[in-house]
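Enquirer: generate a structure from the sequence data that follows.
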Amino acid sequence: MGDDTTGEKQNQARLIIPDFLSLQECKELEFIHRSCSTVGYRPNVFSTTLSHLIATNSPHLIIPFLSIRDRLKEKVEEFFGCEYELSVEFTGLISWTRGASIGWHTDDNRPYLKQRHFSAICYLNTYGQDFKGGLFHFRDGHPNTLVPAAGAVSIYTADDRNVHSVDEIIEGERLTLTM
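Expert: Predicted structure coming up:
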């Protein structure tokens, strides 16, 4: 991402880490999702959330989430220089199948989401290998297009500095851990 100065952090308001998760961690989270997912928040989207795992009496499957979530939270706090420890509002495995997409938006785009300051997306599978379509685009800044690769993470502010969209899934299934 270039020089890691405070000025760049404030201007870019995003961090991309290519190999944040191991392929084994990706496969473990994929297994959990395949075992426990439910209909998601929009057509052709499926989700597995921590609260869902607790409600379905599957708390043993939460363990892999916790260490990854803690590592991500620490990376966000470090990169953005957070003075206080962050609280994680949402953690979920989200898969998008053929036809799923989302237009330009921010992750704090509703009154009930204004407590969101940062977002993190860990890609659990790879564009071109596991799915087609589903590229992630930022409206402004660099990089402006992310090509999902298993293990990579994108961390960014949830506000209007990072308006983004995701292209329609054409084939396969795009799987992420989203916080």
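Enquirer: drop to CA atoms for contacts and neighbour counts, all remaining ones
Expert: Noted.
Enquirer: can you give me the distance of the closest residue to Thr178 other than its chain neighbours to Ile16?
Expert: Excluding its sequence neighbours, the residue lying closest to Thr178 (C-alpha to C-alpha, 6 or more residues apart in numbering) is Ile121, at 4.6 Å. Look at Ile121 and Ile16: by C-alpha to C-alpha, to the nearest Å, they are 10 Å apart.
Enquirer: who's more crowded, the two?
Expert: Ile121 (22 against 17; other C-alpha atoms under 10 Å).
Enquirer: in a strand, the more buried one, correct?
Expert: Yes. Assigned with DSSP: H, G, I helix; E, B strand; the rest coil, Ile121 falls within a strand.
Enquirer: what's near enough to touch it?
Expert: Val153, Ser154, Ile155, Thr176, Leu177, Thr178, Met179 (C-alpha atoms under 8 Å, 6 or more residues apart in numbering).
Enquirer: check contacts around Asn162.
Expert: Ala13, Thr106, Phe138, Arg139, Asp140, Tyr156.
Enquirer: for the nearest residue to the second one once chain neighbours are set aside, what are its contacts?
Expert: What it means is Thr106. Nearest residue to Thr106 in three dimensions, chain neighbours excluded: Val163, at 4.9 Å (C-alpha to C-alpha, 6+ apart). Applying C-alpha under 8 Å, 6+ apart to Val163 gives the contacts Trp104, His105, Thr106, Phe138, Arg139, Asp140.
Enquirer: please give me the structure for this one as well, since I'd like to look at both together:
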Amino acid sequence: MTTGSLRQRNNGNKQKVYQNVSPTTNGATTNLQSKLANISAELQHATQASTHRLWTRAVIAASVMIVVYFYSQQHNSNETKFALIKEKLPLRIQKFECSKSYKAEIRRFPNCVPKKCGRFVSDQLVEEDEVDKLLNLARTILSMAGSSGGASILNLHTGALSYKEQFVNAYRVPKVVAELKEHHLTVYNTVKNKIKKAIAEQFGIPAESLYLTDPTFFSRLTNATARTMNDEYWHEHVDKDTYESFHYTSLLYLNTYQKDYKGGRFIFIDGSNANLTKSAIEPKKTRVSAFTSGAENLHHVEQVTEGERYAITISFTCDPDRAISDLHIKTPNL
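Expert: Coordinates of the predicted model:
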């Protein structure tokens, strides 16, 4: 057997082997292709079903969002804007009948009965430099203490100062007293008298019949989680029910909604059930709002969601027995 014949035989065997393998490979390929085609069809069907389900879910979700949107629009349509930050209001006032309970109680003080109850807003009672002094004072002192929750209070008349989850006496803290300067107290009393005069004029009563009452205080509201009931400032309430001595309530806003914080609007709630409407005040630096303290002015403050909201609540009574004196510097009581 020559090398050539061996080479030939080997070539022939190789060819036979390839030929033996080739028909088998073609058949397997055909079967494999058939299976792959089936799998592909199944995957396509599954993908289409999955895509259809996703699309269906997306349509349902969009529908829900549309319903929620229109519901919220309908709900918000019952809200009026009593004072917007973009407005510069010399005076905006709304008058209405007093609640029966308020009318019955205030009759004990004939000179202090309003011609009608109501609410007003003014952006021209207090000067910006006056607000700057008060805001700086509040920020400085509350930065030394402050609540662990969302509402911190500083009452310069009683000395009550929020500290973590309790109150301390600010006049027992020398560094707090050191911040109180005579010019702060002068501005504080001047602002109080301006607001007192405006309340008397707008509600048709003599200013002499109004007395500053407790609590009158600075507040700082944030989005911190409430730790105590004092931190839950957003609940609806009537001032006269919360503070028996109140007859007229006022607030001076020390900084501005949307610029310095978000949330924190002041909301009056009028009517009930299907006739319920809300009237919103957007706080603004130097803005004063004032109102009779009875059930005719149910209200709440929206939760602050970002930043720090500063204001002063200045409250007045018609009862001389519930009056407090003007602010003056106290010596530290160690």
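Enquirer: TM-score of the superposed pair?
Expert: Overlay of the two chains. TM-score (TM-score structural alignment, normalised by the length of the first structure): 0.84; 175 aligned residues with a C-alpha RMSD of 2.8 Å.
Enquirer: the residue nearest to Thr106 of the first structure corresponds to which position in the second structure?
Expert: In the second structure, the residue matched to Val163 of the first structure (TM-score structural alignment) is Leu298.
Enquirer: and the gap between its match and Lys196 of the second structure?
Expert: Taking C-alpha to C-alpha, one finds Leu298 of the second structure at 21 Å from Lys196 of the second structure.
Enquirer: run the chain-centre distance for stretch 21-35 of the first structure.
Expert: The gap between where stretch 21-35 of the first structure is centred and where its chain is centred comes out at 14 Å by C-alpha atoms, centre = their mean, to the nearest Å.
Enquirer: matching residues in the second structure for it?
Expert: Going by TM-score structural alignment: stretch 21-35 of the first structure matches residues 126-140.
Enquirer: in the first structure, what stretch matches the longest helix anywhere in the second structure?
Expert: Ranked by residue count, the top helix of the second structure under DSSP state H comes out as helix 3-76. Against the first structure, there is no aligned range for helix 3-76 of the second structure (TM-score structural alignment).
Enquirer: tell me where the first structure has strands.
Expert: Counting by DSSP state E, the first structure has strands at residues 14-17, 38-39, 45-49, 92-97, 102-105, 118-123, 131-133, 136-138, 145-146, 153-157, 164-166, 169-178.
Enquirer: turn those strands into JSON lines, columns for distance to Phe65 of the first structure.
Expert: Formatted as JSON lines, the strands of the first structure follow (distance: least, C-alpha to C-alpha, whole Å):
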{"stretch": "strand 14-17", "distance to Phe65 of the first structure": "18"}
{"stretch": "strand 38-39", "distance to Phe65 of the first structure": "17"}
{"stretch": "strand 45-49", "distance to Phe65 of the first structure": "10"}
{"stretch": "strand 92-97", "distance to Phe65 of the first structure": "9"}
{"stretch": "strand 102-105", "distance to Phe65 of the first structure": "25"}
{"stretch": "strand 118-123", "distance to Phe65 of the first structure": "12"}
{"stretch": "strand 131-133", "distance to Phe65 of the first structure": "23"}
{"stretch": "strand 136-138", "distance to Phe65 of the first structure": "23"}
{"stretch": "strand 145-146", "distance to Phe65 of the first structure": "23"}
{"stretch": "strand 153-157", "distance to Phe65 of the first structure": "15"}
{"stretch": "strand 164-166", "distance to Phe65 of the first structure": "24"}
{"stretch": "strand 169-178", "distance to Phe65 of the first structure": "9"}
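Enquirer: quick one: what's aligned to Phe131 of the first structure in the second structure?
Expert: Checking with TM-score structural alignment, Phe131 of the first structure has Tyr261 as its match.
Enquirer: which residues are in contact with that match?
Expert: Counting by C-alpha under 8 Å, 6+ apart, Tyr261 of the second structure makes contact with Val304, Thr305, Glu306, Gly307, Glu308, Arg309.
Enquirer: switch to 6 Å and redo it
Expert: Glu306, Gly307, Glu308 (C-alpha atoms under 6 Å, 6 or more residues apart in numbering).
Enquirer: and for the second one, the neighbour number?
Expert: Meaning Gly307 of the second structure. Around Gly307 of the second structure there are 18 residues (other C-alpha under 10 Å).
Enquirer: and it, what pairs with it in the first structure?
Expert: In the first structure, Gly307 of the second structure lands on Gly172 (TM-score structural alignment).
Enquirer: hmm, back to that, considering the contacts of Asn162 of the first structure, which possesses the most neighbours?
Expert: The most crowded member of those, judged by other C-alpha under 10 Å, is Tyr156 (23 neighbours).
Enquirer: burial of the closest residue to that residue other than its chain neighbours, as a residue count?
Expert: Sequence neighbours aside, Arg14 is the residue nearest to Tyr156 of the first structure in space, at 4.0 Å (criterion: C-alpha to C-alpha, 6+ apart). Using other C-alpha under 10 Å, Arg14 of the first structure has 25 neighbouring residues.
Enquirer: residues in contact with the closest residue in space to Ile269 of the second structure that isn't next to it in sequence?
Expert: Using C-alpha to C-alpha, 6+ apart and skipping the chain neighbours, the partner closest in space to Ile269 of the second structure is Lys278 (4.7 Å). Counting by C-alpha under 6 Å, 6+ apart, Lys278 of the second structure touches Glu79, Phe268, Ile269.
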